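Colleague: sequence plus predicted model, see below.
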Amino acid sequence: MEQNLHFSQISLRLFKTLSEASGLQALVDLGYEILGNPFTITDHSVKVLASTGETKVTDDPVWNELKMNNHFIFQTYSYYVRNSLFNEITRNEAPFYWSDPYCKYRRLIGKIRINKRDVAILVACAHNRDFKERDEELVSLLCDAFSIELQKTKYIDFSQVLMHQNFLYDLLNGMYEDERLIVERLKILGLKFKRKLFVINIDIQNLDRSKSTLPYMRDEVENKLVNAKAIVYNQNVVVLASCENDRHFQEIELKNLKEFIHNNNLRAGISRPFLKLTDVKEHYLESTEAIKLGNLMNKKQSFYKYEDYLIFDLINSYSDTQKWKKFIHQSLIRLIEYDKENGTDYFRSFYTYLCNFKNVKDSATILNIHRNTLFHRMEKIESLLDVDLNDGDVLFQLYLSYKILEFLKIALP
């Protein structure tokens, strides 16, 4: 009876704090008074949303790391993935105890849920006193209170993260056709993107699940880019990135992301730049095709630009790829046969010449030959091709033929 009265009083104090709209930290401070031990509230990537501040825990390495960085470093996070902490959190509906060699003090862990969905974790540390049996019920009660607070508060980072992800999900599913509705949604969410937009799709099928999880990888990717938001979508990490300065984006931000992708044995595709958020779905499909075609044609790379594979996407979309052979310029076939018969390298030389917009100097440098040598070589090539190389349509047909041959060599047996 006495304990029921005690919990009744605690419930009333929690209810009063919630009703006064005092904010998350006021609820945390009351929770510390009720529980008598420090605790943190984190999301599932172990990013700290709130924590008690009165007690200074100085002799617990895991607690200190979390408080100092507001998140776990990658090695610590990987340790808890390998040791099934997150599986235990998913499996246990009620608060449970946790101990490991790196935590000096035992933990009591409870889940915070919104609409039957796990959204955050409360981790109490037995620093001030040992846990008692009633603490499990207290933690459960606090988790319910924090669920209410997270739902009613519109301006905390965590609520914003959930709303941002829902918005991205709708964009990727093509739910918005009216740009005006998107503008209004951006205002409500407090979201801002720069003028030039990109979709980056990161294939995580090679992700070492013993070291990381999708939510953690999503946050890591988002942190590599400025003016970007990431979401877990179709079991990949998809990023809506934006920039004003394309050079800075390509040379700095994408460079860091490429290194991260390479170091973690991942693959990624990036769409062409675009300007309207109504086009997100279309450019997501571009990023997906970039990964597929990049994997097919250049397995040594890990980051693929759709613009580099656009023409191959066109070829691949043809219902019967074999029929593309009829579009190959016959003069190019003659050039290939001449190389085979005479041991020359005219086929590659001419392609280099085409790709460098008929610039003899640049082409000669790439081929590592003297420009006069290339000049005489081009005279011979032009006579073999028997075409007018000043005709733009002819040049396009020849370039397309090269791309068809490059694709068919990979795609067909």
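Modeller: Done, it's in. Numbers count the residues shown, from 1 in each chain.

Colleague: hey, let's count contacts and neighbours off CA atoms from now on
Modeller: Will do.

Colleague: and the gap between residue 281 and residue 273?
Modeller: 13 Å (Cα to Cα, to the nearest Å).

Colleague: go on, residue 167?
Modeller: Counting by Cα to Cα, the gap from residue 167 to residue 273 is 20 Å.

Colleague: same question, residue 294
Modeller: 18 Å.

Colleague: these two - which one has more neighbours?
Modeller: A count of neighbours by other Cα atoms under 10 Å puts residue 294 above the other of residue 294 and residue 273, at 24 against 18.

Colleague: identify the residue nearest that one in space, chain neighbours excluded?
Modeller: Residue nearest to residue 294 in three dimensions, not counting chain neighbours: residue 304, with 5.8 Å by Cα to Cα, 6 or more residues apart in numbering.

Colleague: sticking with that neighbour, tell me its helix or strand.
Modeller: strand 303-305 (DSSP states H and E).

Colleague: quick check: what element follows that strand along the chain?
Modeller: Past strand 303-305, the next helix or strand by DSSP H and E is helix 306-316.

Colleague: on contacts alone, who are the packing partners of that next one?
Modeller: Other helices and strands packing on helix 306-316, by 3 or more Cα pairs under 8 Å, 6 or more residues apart in numbering; DSSP states H and E, are helix 280-297, helix 392-411.

Colleague: after it comes which helix or strand?
Modeller: Counting by DSSP H and E, what follows helix 306-316 is helix 330-342.

Colleague: report the angle between that following helix and helix 392-411.
Modeller: 60 degrees (axes from the mean of the first three to the mean of the last three Cα atoms, to 10 degrees).

Colleague: alright, now check it against this:
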Amino acid sequence: MDLYLSIIADELKKRSFNVITTLFEEQPIKGIRFLSLKQTPLNHYLYFATAEQLKNTPESQWPQHLIVPEAPFSDSLPHAKLNILFLDSSESQLELFSHLQDIFADFESWYQKIQQAMINHADITAILNIASEKLDNPIALFDITNSLIHWSGSFSSDIKGSIWENALENGYTMDYFSYGEWKDLSKKMNSSNTPILSHSKGDDSRSILSCPLKNNGKFIGSLGMTSINTPFTPGQIKLVMIVKDLLETAMIHSTNSFHGSDHVPYYVESLLNGLSVDEKIISFYLNRHGWKINDSYCLLNFSFPMENILFDNFIHPYIGRIKDFFPFGICCPFDDSLIVILNITNYDNPVLSLANILEELYDRFQIQCGISSDFYHFLDLKHYFVQAKSALAEGLNQNPHQAFYYYLDYYQSNLFHKLDSITSIKSLCHPRILKIWEEGDTNQLLLLQTLHAFLLNGRNLTLTANTLTIHRNTLLYRLDKISELLKINLKDLEPDTLFYLLMSCMMIEYC
């Protein structure tokens, strides 16, 4: 396998050599050779040369990668951007050269072992175990939901208080980060193909490494490490990149469930898209959950506390978290949303149970939810997806800091916003009511409020007075005034006129 000078430097240090490196832009190194003036040096080889040789060689002929078995000679350092490793040792050149050959052979054996495991279709966890043999710190593998799949390596210090404690206890690391930290890391993970370093909380001496795994640019998982044993070196980071490339290849061909978390059951997807599905097929799949087609259901639609991130790349970390809270529901992404379908007969007190769960999701992850009305036939799924999505949109607009929003609470505003998207709301309002709303003074607006209450209470004077907490005579006075303004006898209304006035009173605030 190809190595990097920074990896070779780490290995030499482990063998108790004093090493100093001057690294610029590293390139893969295929092997090691002695420098010879008779041959043109190649950039993809590491050349063994003494200080004396280099002093007698024009800088223009120095190779890109050099290892010098002597202390740095600053007076002779080149101006070119080369990668040089100075090795302070009393051993002979042949002994040093043999050490270097052993390093290449050792890594080649390690690489071949991983390749053989992949050829044999070994489990991805077995491949990670082999890969971790060359890493100085333990490594964790997460799926697209940020759930811990496997970890490998050993700890030379206590994990208490570290991100490892969180990962091993909870199976994920999201609780370790604040909202702002998680948001920033998610953006970086989606835009990067290389390891991302950040500081460990409460311990600036440790760093956290997060490395995205991708397939054709699509996020399929991640690697996580912390410098719990030793600090991250350039060589270790290069090794993580080699492991990343190997795991990406292995994961693409793995039978493990790296893609299962974002799978949408075909019968759910078909119903949500308005396609016809045989009722017997639906019943068959629901029976696997212990559900019946005519049970009581509700649908949840979730929001996420991230902005300006492509949905496919950013929704996944939350699927596992939400599934943990709704283990008996059907949880899947659909149409730029994450939905959960619940059979509410599974809950003794569904209203209280849902409220507690959704409050905790909001407190921990800033996830908010729209909730459909209860429905009683699974084939009606599409209508209640629309309800839940509308409840979330209306709720976030009107009350942005709540954990959840019931569709019924936002039915009226949703109805009129839908109407306004088709035609102007003003065109549906009674002209005189619209004029009072737009031009009337405070007293006239109070008359509209009185009319609205009067019509909602079925034109019952006692109920309306109680609703408005005013005297009956005050109510009669106001009704006379509004009758004059509208030029309508409120005591004798045709059904169509009554409906027109009531809807106008309800719609005007959305004009």
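Modeller: It's in. What you see is a predicted model; the values in this text were computed from it and never measured.

Colleague: returning to what we had before: most tightly surrounded among the helices and strands packed on helix 306-316 of structure 1?
Modeller: Across these, averaging neighbours per residue (mean count of other Cα atoms under 10 Å) puts helix 280-297 on top, at a mean of 21.

Colleague: center of structure 1 - which residue?
Modeller: residue 237 (3.7 Å; Cα atoms, centre = their mean).

Colleague: that older thread, what touches both of residue 281 and residue 273 of structure 1?
Modeller: Residues touching both residue 281 of structure 1 and residue 273 by Cα atoms under 8 Å, 6 or more residues apart in numbering: none at all.

Colleague: circling back to that earlier point, distance-wise, check the residue nearest to residue 294 of structure 1 relative to residue 79 of structure 1.
Modeller: Distance from residue 304 of structure 1 to residue 79 of structure 1, by Cα to Cα: 31 Å.

Colleague: these two: who's more crowded?
Modeller: Neighbours around residue 304 of structure 1 and residue 79, counted as other Cα under 10 Å, are more numerous at residue 304. The numbers are 26 against 14.

Colleague: hmm, residue 262 and the more buried one touching each other?
Modeller: No: using Cα atoms under 8 Å as the test, residue 304 of structure 1 is too far from residue 262 to be in contact (11.9 Å).

Colleague: tally of neighbours for residue 280 of structure 2?
Modeller: Quick note: residue 280 of structure 2 (other Cα under 10 Å) scores 10 neighbours.

Colleague: tell me which element it is part of?
Modeller: Short version, using DSSP H and E: residue 280 of structure 2 is in helix 279-288.

Colleague: show me how far the very next helix or strand once past that helix is from its chain's centre.
Modeller: As assigned by DSSP H and E, the chain's next helix or strand after helix 279-288 of structure 2 is strand 297-302. Taking Cα atoms, centre = their mean, to the nearest Å, one finds strand 297-302 of structure 2 lying 20 Å from the centre of the chain it belongs to.

Colleague: average offset of strand 297-302 of structure 2 relative to structure 1?
Modeller: After superposition onto structure 1, strand 297-302 of structure 2 sits on average 3.6 Å from its aligned residues (mean Cα distance after the TM-score superposition for structure 1).

Colleague: and the angle for that strand with helix 381-398?
Modeller: Using the same axes, to 10 degrees: strand 297-302 of structure 2 against helix 381-398 is 40 degrees.

Colleague: thinking again about what came up before, for the helix holding residue 280 of structure 2, list every residue counted as buried.
Modeller: 282-283 (16 or more other Cα atoms under 10 Å).

Colleague: what sits against the alignment partner in structure 2 of residue 355 of structure 1?
Modeller: Under the alignment (TM-score structural alignment), residue 355 of structure 1 maps onto residue 456 of structure 2. With contact taken as Cα under 8 Å, 6+ apart, residue 456 of structure 2 is in contact with residue 502.

Colleague: hmm, residue 72 and residue 65 of structure 1 touching each other?
Modeller: Yes: judged on Cα under 8 Å, residue 65 of structure 1 makes contact with residue 72 at a distance of 6.6 Å.

Colleague: of all the strand elements in structure 2, which one is longest?
Modeller: strand 203-215 (DSSP state E).

Colleague: and it, what's buried?
Modeller: In strand 203-215 of structure 2, counting by 16+ other Cα under 10 Å, buried: 206-214.

Colleague: rebuild the residues you listed as TSV, extending it with distance to residue 158 of structure 2.
Modeller: Converted to TSV, the buried residues of strand 203-215 of structure 2 look like this (distance: Cα to Cα, whole Å):
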residue	distance to residue 158 of structure 2
206	13
207	15
208	16
209	18
210	20
211	23
212	26
213	28
214	32
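
Colleague: between the residues you listed, which is closest to residue 273 of structure 2?
Modeller: residue 214 (28.7 Å; Cα to Cα).
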